[in-house]
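# any chance you can model this:
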Amino acid sequence: MAHEAPGGGTVKLSLPTLTALVVGSMVGAGVFSLPARFGQVTGVAGSLIAWVVAGAGMLMLALVFQTLAIRRPALDAGVYAYAKAGFGEYLGFFAAIGYWASACVGNVTYWVLIMSTVGVLAPALGDGDTILAVALSSVGLWAFFFLIKRGVKEATAINRIVTVAKLVPIIVFVILALFYLDPRVLADNWGGADYAGSLFSQVRGTMLITVFVFLGVEGASVYSRHARRREDVGRATVLGFLSVFAVFASVTIVSYGILPMAEIAELRQPSMAGVLEAAVGTWGKVFVSIGLIISVLGAYLAWTLMAAEVLFVAAKDHDMPRFLARADRNDVPVPAMVLTTALSQVVLVLTLFSADAFNFALDMTSVLSLIPFLLAAAYALRIAVVPTDGTRRGGEIIVAGLATLYIAFLLIAAGLEFTLLSLLLYAPATILFVMTRREQGRRVFSPAEAVVFAVVAAGAVVAVVTLATGAVTL
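Alright, predicted model coming up:
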């Protein structure tokens, strides 16, 4: 499904560029918020266990995308395409909407964090959720829309450069934190004794932030239609994951050697800046803050590209309304880009009514991504157990089975509250599915699809009621 680029050629991406897309989409706002998010729920021991669990689980998911890229090379747009192939058009549509919505909500966390960072110098920006902060963030949203509209090739080239630039301050942070690390402080933070609950409950409390920081592991798969070689999709996925995993775990653990947990937990986001300030002084905070802005803008670019790509390919496959299948002469799916930017704009406005805009958007981003990931992992398990060539592959069964169990565990760990709130996006988005079926002159729902929609609609109603009664708050 490659498309013509100016001059008649097709837009093709190399292994380094695909890997940069994976790293660029994972290294964003999340890594800069890791110290405080972990410090609020657990100590060193819980963090080590959490990273082992999250690292193993997400590695299984990365291997799933690698396997699917090889076993099903004709499927483009990764998460969406795998869900559709495995479980039908409506659940495939859900995967596309869930992945797309998670990217849009995730993009909002980037702007909130940028404004919160600058808010240290400009109090009117607050924690990134004031009227002025939202107004400035809105300008940024649409400025990036016009940048990407210049062409996919140019945007991905910029992302590759930014990926290298933003890794530098993070690596410097880890090196400096290791140099200033106090073994006694690290030992005092070991057990997480300041927190109530078992070690299991502490580890469970870290799960949504680990999902958030690893979002983007599927980046090369989502953008697979532009790959120069199909096997590069899987290679880029694993290379990107392993690189980023080492960085994320290091950032978390070394922070426990700088400040007591209680102080880490109270740090203003981006908490990495506060940790480095405690170690080396004010220049460390400034250094990290500049790195954050570069990192977040690069991640925003990658996420916006991937989100629009999912809508575009779904429309080309006749699973979204026809207007989303249009691309301009630069190979940019402009209507999909407009819808992506518009949803981010809506969510950005909603942060004005949230008690904790950054953490709420972060957790919602994670939960929205879990359904698409679960469907992709389950599809990989299905084709491993019942392969089309009649050859069962034990290794692939184990990997896909573990990935499926891990994502299911994350849904349980997230809690019913966020799952219900996610249905507030899934239910109304079904309008796009209805539009698509009517354009094709087809029956809107099959009996099975009608049952799924009824369950989703009922859940959305429950979510509205719980919000109205105050049982759930933003």
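# alpha carbons only for contacts and neighbour counts from here, please
Will do.
# helix, strand or coil for residue 392?
coil (DSSP: H, G, I helix; E, B strand; the rest coil).
# residue contacts, it?
Residue 392 sits next to 384-386 when contact means C-alpha atoms under 8 Å, 6 or more residues apart in numbering.
# now restrict those residues to buried residues only.
Using 16 or more other C-alpha atoms under 10 Å as the burial test, these include 384-385 as buried.
# among the contacts of residue 392, name the ones in helices.
384-385 (DSSP state H).
# can you give me the helices for the stretch 301-450 of the chain?
334-350, 357-385, 394-414, 416-439, 447-469 (DSSP state H, counting those that start in this stretch).
# just the buried residues of the first one, please?
It stands for helix 334-350. For helix 334-350, the neighbour count (16+ other C-alpha under 10 Å) marks 334-345, 347-349 as buried.
# before we move on, back to that, most tightly packed of the helices of the stretch 301-450 of the chain?
Comparing those by mean neighbour count (mean count of other C-alpha atoms under 10 Å), helix 357-385 comes out on top with a mean of 24.
# turn the contacts of residue 392 into CSV, including distance to residue 135.
Converted to CSV, these look like this (distance: C-alpha to C-alpha, whole Å):
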residue, distance to residue 135
384, 49
385, 51
386, 52
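# wait, what's in contact with the closest residue to residue 337 other than its chain neighbours?
In space, and not counting its chain neighbours, residue 337 is closest to residue 308: 5.2 Å by C-alpha to C-alpha, 6 or more residues apart in numbering. By C-alpha under 8 Å, 6+ apart, the contact list for residue 308 reads 100, 333, 336-337, 340.
# reformat those as CSV; add distance to residue 244.
Output for the contacts of residue 308, formatted as CSV (distance: C-alpha to C-alpha, whole Å):
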residue, distance to residue 244
100, 22
333, 29
336, 29
337, 27
340, 26
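# to check against the first, give me the structure of this:
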Amino acid sequence: MSESSEKKFSLPILTAMVVGSMVGSGIFMLPRRFGEATGVAGALIAWVIAGTGMFMLARVVQTLAVRKPELDAGVYAYAKEGFGDYAGFLSALGYWAGTCIGNVSYFVLIMSTFGLIKYTLVGRTYVIVGDRYSLGGQLELFGAGDTVAAVVFSSIILWAVHFMVLRGVKQAAAINTIATVAKIIPIVLFLVFVAFGFKADLFTASFWGGQEASVASIYGQVRATMAVTLFVFLGVEGASVYSRYAKRREDVGAATIMGFLGVLCLMVLITLLSYGALARPDLAGMRQPSMAGVLEAVVGPWGALFISIGLIISVLGAFLSWTLLAAEVLWTAAKTKDMPTFFARENRNGAPAAALWLTNAMVQVFLIATLFSADALRLMVDLTGAMSLIPYLLMALFGLMLAWHGQSNGEAAAQQRGELVRAAVATVYTAFLIYALGMKFLLLSAIIYAPGTLLYIWARREQQRRIFSSSEWVVFLVATVGAAVGIYGLATGSIAI
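Take a look at the predicted model:
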């Protein structure tokens, strides 16, 4: 693939990759997810914790981009450099699988959004009709995004984008930049309208979340928000993954911080202003995308349609970003011989064709799996976060290890201590998220990690290298036991999906 500077990514494009990766379906789900979990006080605390933790993780990404410029695959490369080949493989596998599952959540939400809209031919007016999408009649198609029709239409979109990306990564990145700008506009307008319709009495009534103010109640409320706050921040490392395309290495860190801070402001405002538009029980009872319901309550039915259109643009753009991210990680892992070399193949347009085929095949499998879930959207959102936590934790630990050993290129000790603190906070935060999500998602993750290791074994045999070290055998056995327990739980119903 050509590396000429004119074909590389500038700072604005890298920043758009970060924003495009982060602003997807999650931001449109915030009012309901927070309304279900907590009140204003808990939301403020949750955003302080999540914002601080993810900001520190973003700063770790920024630091590593400078300290280790030779590592061109971000999350995956840092894990391998710090903890060995198998850890790097697991990081790549987890990040890739999480991105695939995240794309499934996008499709579920798109189809759920279609399920909210009814177009009446007579009079050419739009109205919101609960649980069905109709075109001049009462033809139920998409339900909550998890019907057979929803899966079929999602599959059509999936493979249409697949063949577009096969025409070239650079072309797809340009489309993503345009989509990023387009999807920010309805979000900003939502904030303007809801701010004008803000009701202080509703906001005050929801302050403690309908519970007696206590440390225990607030802790429980905050913990219940951790899965969704993790999900909406996924993609913060998007510029790092594309570092090999950057015109200037320092742009990677700058794009990460700029994109993160901008998106954080949007998410906090959406959450807090929603408490001033509707009572907390009403927020909790909304159908997703709940931003549509909030704006409808403020300006009328057209508001829900407006947000629904914005969501479709947003989510399609994020789907494109995450497809590129997933294929890039798989391609890079194959180039470094941690995945089978088959997945390093490129087509004549320079697109990672083999990696892209496996990526979208994985998405297709999980799309079909949504037909068997009681709450497909919540499951896919939470599982996406769970799959991303191991890669994030390993990256934070690698940053902590570098700072601890003083690899600061002769810079002041104060700056080195700052790097150590930031990496420590990022490590504690990601470890807390693993605890907050609970054992269920660890076991579900193991169901992917254990059999996925077959790809690692394939790659090692290609190279005629020893498969596992002693410590790596232990990790593999733990993952295998976790997978067995998870499968048993699914079979017996003790783990519900």
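# TM-score of the superposition?
Once superposed, chain against chain, the TM-score is 0.97 (TM-score structural alignment, normalised by the length of structure 1); 470 aligned residues with a C-alpha RMSD of 1.3 Å.
# any idea which of the contacts of residue 392 of structure 1 is closest to residue 29 of structure 1?
The nearest member of the contacts of residue 392 of structure 1 to residue 29 of structure 1, counting by C-alpha to C-alpha, is residue 384 at 35.2 Å.
# next up, the contacts around the closest one.
Here residue 384 of structure 1 is in contact with 392-394, 396-397, 400 (criterion: C-alpha under 8 Å, 6+ apart).
# go again using 7 Å as the cut-off
Counting by C-alpha atoms under 7 Å, 6 or more residues apart in numbering, residue 384 of structure 1 makes contact with 392-393, 396-397.
# pick the one among the residues you listed closest to residue 213 of structure 1.
residue 396 (25.2 Å).
# can you find the partner of that closest one in structure 2?
The equivalent of residue 396 of structure 1 in structure 2 is residue 419 (alignment by TM-score structural alignment).
# again with residue 267 of structure 1
For residue 267 of structure 1, the aligned residue in structure 2 is residue 286 (criterion: TM-score structural alignment).
# what do you get for residue 281 of structure 1?
Under TM-score structural alignment, residue 281 of structure 1 pairs with residue 300 in structure 2.
# one more: residue 152 of structure 1?
Checking TM-score structural alignment: residue 152 of structure 1 goes with residue 169.
# likewise for residue 382 of structure 1?
Match for residue 382 of structure 1 (TM-score structural alignment): residue 401.
# what helix or strand does the closest residue to that match other than its chain neighbours sit in?
Once flanking residues are discounted, residue 401 of structure 2 sits nearest to residue 82: 7.9 Å by C-alpha to C-alpha, 6+ apart. Element membership for residue 82 of structure 2 (DSSP states H and E) is helix 75-83.
# what's the average distance of the helix or strand that that helix is followed by to structure 1?
The helix or strand immediately downstream of helix 75-83 of structure 2 is helix 85-114, counting by DSSP H and E. Aligned to structure 1 and superposed, helix 85-114 of structure 2 gives a mean residue distance of 0.4 Å (mean C-alpha distance after the TM-score superposition for structure 1).
# so which strand or helix has residue 309 of structure 2?
According to DSSP H and E, residue 309 of structure 2 maps onto helix 301-335.
# and that helix, how far from structure 1 on average?
Taken over the aligned residues, the distance from helix 301-335 of structure 2 to structure 1 averages 0.4 Å (mean C-alpha distance after the TM-score superposition for structure 1).
# could you list every residue that touches the residue most central in space within structure 2?
Of all residues in structure 2, the one closest to the mean position by C-alpha atoms, centre = their mean is residue 234, 3.6 Å from it. Residue 234 of structure 2 makes contact with residue 22 under the criterion C-alpha under 7 Å, 6+ apart.
# let's see it at 10 Å
18, 21-24, 26, 54, 98-99, 102, 228, 322, 384-385, 388-389, 392 (C-alpha atoms under 10 Å, 6 or more residues apart in numbering).
# ranges for the strands of the stretch 51-200 of structure 2?
Ranges of strands within the stretch 51-200 of structure 2 are 117-120, 125-128, 134-135, based on DSSP state E, counting those that start in this stretch.
# export these to TSV and tack on distance to residue 188 of structure 2 and mean neighbour count?
Listed next are the strands of the stretch 51-200 of structure 2 as TSV, based on distance: least, C-alpha to C-alpha, whole Å; neighbours: other C-alpha atoms under 10 Å:
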stretch	distance to residue 188 of structure 2	mean neighbour count
strand 117-120	22	19
strand 125-128	22	15
strand 134-135	29	16
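# residue 174 of structure 2 is nearest to which of those strands?
strand 117-120 (30.2 Å).
# and residue 12 of structure 2, how many neighbours?
For residue 12 of structure 2, the tally of surrounding residues (other C-alpha atoms under 10 Å) stands at 15.
# thinking again about what came up before, looking at structure 2 now, which of the contacts of residue 384 of structure 1 still hold up?
Counting by both residues aligned by TM-score structural alignment, their matches' C-alpha atoms under 7 Å, structure 2 reproduces these contacts from those: 393, 396-397.
# including distance to residue 446 of structure 1, could the residues you listed go into TSV?
Below are those laid out as TSV (distance: C-alpha to C-alpha, whole Å):
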residue	distance to residue 446 of structure 1
393	33
396	32
397	31
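# for residue 248 of structure 2, helix, strand, or coil?
coil.
# can you tell me what it aligns to in structure 1?
Alignment note (TM-score structural alignment): residue 248 of structure 2 maps to residue 229 of structure 1.
# give the contact list for that match.
With contact taken as C-alpha under 10 Å, 6+ apart, residue 229 of structure 1 is in contact with 12-15.
# could you redo the last one with a cut-off of 6 Å?
Contacts for residue 229 of structure 1 (C-alpha atoms under 6 Å, 6 or more residues apart in numbering) come out as none.
# please apply the same query to residue 19 of structure 2.
Taking C-alpha under 6 Å, 6+ apart as the test, what residue 19 of structure 2 contacts is residue 259.
# thank you, goodbye.
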